[in-house]
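J.: With the input below, show me the fold.
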Amino acid sequence: MKQQRVHLIDGMRGLSLFGILLANLLIFQFGIWGKDDLTLSPVDNGAYTFVKIFIEGSFMPIFTFLFGYSIVKMAESLKEKDLMVKRYFVRRFLFLILLGVLHGTFLWEGDILTFYGIFGFFLLLFINRKTKTILIWGLMMFVFTNAILLIGAGFASGVKSTDEFSASASYLEKANEIYATGTYTEIYQFRNNEDPLSDLPIALVFVIFTLSPIIMAPLFLFGMYAARVRLFTNPRDEGTSYLKATWILLPLGILMKGVGELAPINGWTDFLIGAGAPLLALGYISAFAYLYTKIANSIFMRAFESVGKLSLTNYIMQTVICTTIFYGYGLGLFGKLGVLNGIGLGTLIFVVQCIFSTIYLRYVPRGPLEFILRIWTNFSWNGHTKKKRTVTNIRPRSEF
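T.: Just a heads-up that it's a prediction; the model follows:
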């Protein structure tokens, strides 16, 4: 049976890109290391708190979940065509790594594509596993990662400040100047040559970068499990389940992140934020799915679907647009717009992407980067998978 595109998943992908853009605007405006060390007006401080609780860290997991979901759907499609599944994924992941390296090197330090490409190879271990096995591994890793956060919280419960885990003041000062006034070449050299973590112990840096992928692993596996059990393929039949999950996960995630962000800084706040973020992400997924059952054919949902279908192109375009607005070689608004205005700008950019994506898809079936990815993944100029060659039976010698 031919695989049908799950339009709800496209809509969720669009939703995640919107949230990722709003979260990334803190980085575009203040730098990846400067966004957590800001002096803001009361209005911007309120907007900043809103972003930290409701947005930052809770939309990237949605994209992570959908990445795992899409891997299963693509694997099923390849198996139906009797093709070599892992071979196609290896090419796909290598492309993501290459694009991510180019993106991070020449445009912006906040790239996520390299991480997804690398982690994809880990997910290949679960492509042929039983559905129950994927769920068990996802739950075990979720418990394991939260246990690490909980143990870390216990050891760091007396810590009152996170200054020792931040970039140096000299780095932040130089970054603010370079990004606000520098040329493309100056910003390129700074991004690729300066080390913001030079003052941190090497062991600590190693632990941070080792644990970060592990913390994201459960969402990948939950997405794979959801695809295996056909979740989201019949939204109207599953509406009650979406609503129940929304009522549980949304308040719990918001409560945990809210307490973590508003309470005095210590080890326990890191645990609450780290554990609450994926729960809130799952709450957003459930809420969006339930909303989809009510207004699936609305302009609103079609707009999110259109952005989601062009997710790779739209993600890179967000970088191009925002770096042009904030960096010195563009409008030079780095650090000047403010958090609240940044939310407004992000909303405007996303609306423009919704309009453009909707119009674009009326004439072209897929985005430019999506098409290049398909060409490379499928090794065909039209982007279609090649049919597996059938071997003609050889007649026995006696027939000659």
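J.: CA only for contacts and neighbour counts going forward, please
T.: Fine.
J.: If you count contacts, what does the helix or strand harbouring residue 246 end up packed against?
T.: Per DSSP states H and E: residue 246 is located in helix 239-262. Here helix 239-262 is seen to pack against helix 267-295 when contacts are counted using 3 or more CA pairs under 8 Å, 6 or more residues apart in numbering; DSSP states H and E.
J.: I'd like to know which elements the next helix-or-strand element following the helix it packs on is packed against.
T.: On the C-terminal side of helix 267-295, the nearest following helix or strand under DSSP H and E is helix 299-309. Where contact means 3+ CA pairs under 8 Å, 6+ apart, helix 299-309 is packed against helix 7-30, helix 339-363.
J.: how about this one, so we can line them up?
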Amino acid sequence: MPSDVPTPPAAARDRPPLGPVPPSQRALAPDLARGTVLLLIALANGAGAFFLAAPGLESAPQGAERLYNVAMVAFVHARAYPMFAFLLGYGMVQLARRQEAAASPGAGRAVLLRRSAWLLAFGALHGILLFSGDILGAYGIVGIAVALLLLGRGDRFHRLALWLWAASIVSVAVLAARAAWLVATASGTPASMPIREMDVGWPSMEAPTYAASVLARLTEWPTQTLYLLGVVFVVWLGVWAARHRVLEEPARHRRLLAWTAGVGLTAGVAGGLPMGLFSAGWLHADAPAAGALKALYEASGQLGGIGYVALFGLIALALENRRPAARRPKAVGAVVDALTALGQRSLSGYLIQSVAWLVLVPPFALGLGTASGSTAFTATACAAGVWLATVVAADQLRRRSLPGPAEVLLRRLVYGRRN
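T.: You can find the predicted model right below:
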């Protein structure tokens, strides 16, 4: 743990773990980011559900569908999950710091292990019963690893995360150069979209019955979980940032946030744009070049996700310092409050999305995934509508000082009945 964590007083060392942080004590930036990134997750998972694969893209785009493919690859796919992973690592340190300061030594690690184990269990049920594009299982596994291997380490050890960040920037530059060379020299038959051998497929969304979809997800969910374990580096970077209170004290870290947002978002968009142009049919690439484009898009996504987090740190700083809550326009304050409310109930908001895909897409339900018309338009409209519904619902819960239902269950399992 960081050196600035206070040593618990003797009378507090045998206390049971504290419950969750009250909303009034939460930092704005992480919750605002979580609430907003759920829109990106809705767009990504909605596209995956409708197009039966991740990343979800139109395989033969026409007209505006070409722009849809470009925008999804440059701004959404492989960028939302790393952002959530960073916030996972950040939140783990916040939770552990609070436990270590007020309860017994080792309470933080114990609570994190219980919470991560339950997240893994939630992920298994979620991925098998609802939607195989699950992130909770992978985050549970990564959380257990972080609690066992990273907590309690010193600053020198955690600076390795910064070296990995620098190395990832260099690797993205190398991948970009390689992709540019392969595209420039491509002479073979143009590769088709999607690149099936490199996609994570979701055939469960076209299963004829719910029972058949569950059977399909029994194999899809483990594959998806293994695929997402690569976010451990981003989680570690979130751990480093939390140790230095980067999002809780954005004014002290304005330059770092600005630099990270600039580099991360530039790399994320520039690294995804060639793949987006290829998926839109505007860039020729044979099989080797297409593989290089996809590798670049995936690697740059982690930088883009971190850039998004830094951007929200700057937005929170502007909201808190330049325009205090009492002086904000009423509409701005209402939007910020609603997005923050969803961020504080992000687990419920995320799970509700999966219920929506199960109701909207498969042929045994509403069957919109097999309906005629523009799939890109349908996927986008459904994703935005579902996210907006969760924003409104979370804001109503905020007004009544109520947590989300999934948060209530997880807290009961982690902290016990007393919390």
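J.: And the TM-score between them?
T.: Superposed pair, TM-score by TM-score structural alignment, normalised by the length of the first structure: 0.80. Supporting alignment: 367 aligned residues with a CA RMSD of 3.6 Å.
J.: Which one, of the helices and strands packed on helix 299-309 of the first structure, ends up nearest to residue 48 of the first structure?
T.: Ranking these by proximity to residue 48 of the first structure (CA to CA) places helix 339-363 first, at 6.1 Å.
J.: and the closest one, how far out from the chain's middle?
T.: Offset of helix 339-363 of the first structure from its chain centre (CA atoms, centre = their mean, to the nearest Å): 18 Å.
J.: go on, stretch 161-172 of the second structure?
T.: 20 Å.
J.: One more: stretch 346-365 of the first structure?
T.: 19 Å.
J.: Give me the buried positions along it.
T.: Buried residues in stretch 346-365 of the first structure, counting neighbours by 16 or more other CA atoms under 10 Å, are found at 346-347, 349-351, 353-354, 357-358.
J.: ditto for stretch 213-223 of the second structure
T.: Neighbour-count burial for stretch 213-223 of the second structure [16+ other CA under 10 Å]: 213-214, 216-218, 220-222.
J.: coming back round to it: what's next to the helix holding residue 246 of the first structure, contact-wise?
T.: In this structure, residues lying in contact with helix 239-262 of the first structure by CA atoms under 8 Å, 6 or more residues apart in numbering are 49, 52-54, 268-273, 275-284, 286-287, 289-290, 293.
J.: sorry, back to before: same list, the buried residues of stretch 346-365 of the first structure, but as JSON lines with distance to residue 302 of the first structure please.
T.: What follows is these, written out as JSON lines (distance: CA to CA, whole Å):
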{"residue": "346", "distance to residue 302 of the first structure": "19"}
{"residue": "347", "distance to residue 302 of the first structure": "17"}
{"residue": "349", "distance to residue 302 of the first structure": "17"}
{"residue": "350", "distance to residue 302 of the first structure": "14"}
{"residue": "351", "distance to residue 302 of the first structure": "12"}
{"residue": "353", "distance to residue 302 of the first structure": "12"}
{"residue": "354", "distance to residue 302 of the first structure": "9"}
{"residue": "357", "distance to residue 302 of the first structure": "10"}
{"residue": "358", "distance to residue 302 of the first structure": "8"}
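J.: Would you mind finding the match for residue 299 of the second structure in the first structure?
T.: Taking TM-score structural alignment, residue 299 of the second structure has residue 275 as its aligned residue in the first structure.
J.: Make sure that match is actually in contact with residue 148.
T.: No - in this structure residue 275 of the first structure lies outside contact range of residue 148 using CA atoms under 8 Å: 10.5 Å.
J.: So the two - more neighbours on which side?
T.: Higher neighbour count among residue 275 of the first structure and residue 148: residue 275, with 23 against 14, using other CA atoms under 10 Å.
J.: In contact with that one, which residues are there?
T.: Applying CA under 8 Å, 6+ apart to residue 275 of the first structure gives the contacts 146, 149, 256.
J.: State the span of the second structure onto which stretch 339-356 of the first structure is aligned.
T.: Counting by TM-score structural alignment, stretch 339-356 of the first structure lines up with residues 376-393 of the second structure.
J.: mean per-residue distance, that stretch to the first structure?
T.: Stretch 376-393 of the second structure, aligned to the first structure and superposed, deviates on average by 1.8 Å (mean CA distance after the TM-score superposition for the first structure).
J.: What of stretch 80-100 of the second structure?
T.: By mean CA distance after the TM-score superposition for the first structure, the fitted stretch 80-100 of the second structure averages 0.5 Å away from its aligned residues in the first structure.
J.: Where does that stretch end up in the first structure?
T.: Taking TM-score structural alignment, stretch 80-100 of the second structure hits residues 59-79 over in the first structure.
J.: Contacts for the matching stretch next, please.
T.: Stretch 59-79 of the first structure is contacted from outside by 2-3, 9, 12-13, 16-17, 19-20, 84-85, 123, 127, 216, 219-228, 278, 281-282, 285, using CA under 8 Å, 6+ apart.
J.: Counting neighbours, which of the residues you listed end up buried?
T.: So, by 16+ other CA under 10 Å, the buried ones in those are 9, 12-13, 16-17, 19-20, 85, 123, 127, 216, 219-228, 278, 281-282, 285.
J.: Kindly tell me how buried the alignment partner in the first structure of residue 113 of the second structure is, as a neighbour count.
T.: Using TM-score structural alignment, the partner of residue 113 of the second structure in the first structure is residue 90. Residue 90 of the first structure has 16 neighbouring residues, counting by other CA under 10 Å.
J.: can you check the one 10 residues further on too?
T.: When neighbours are counted by other CA under 10 Å, residue 100 of the first structure registers 23.
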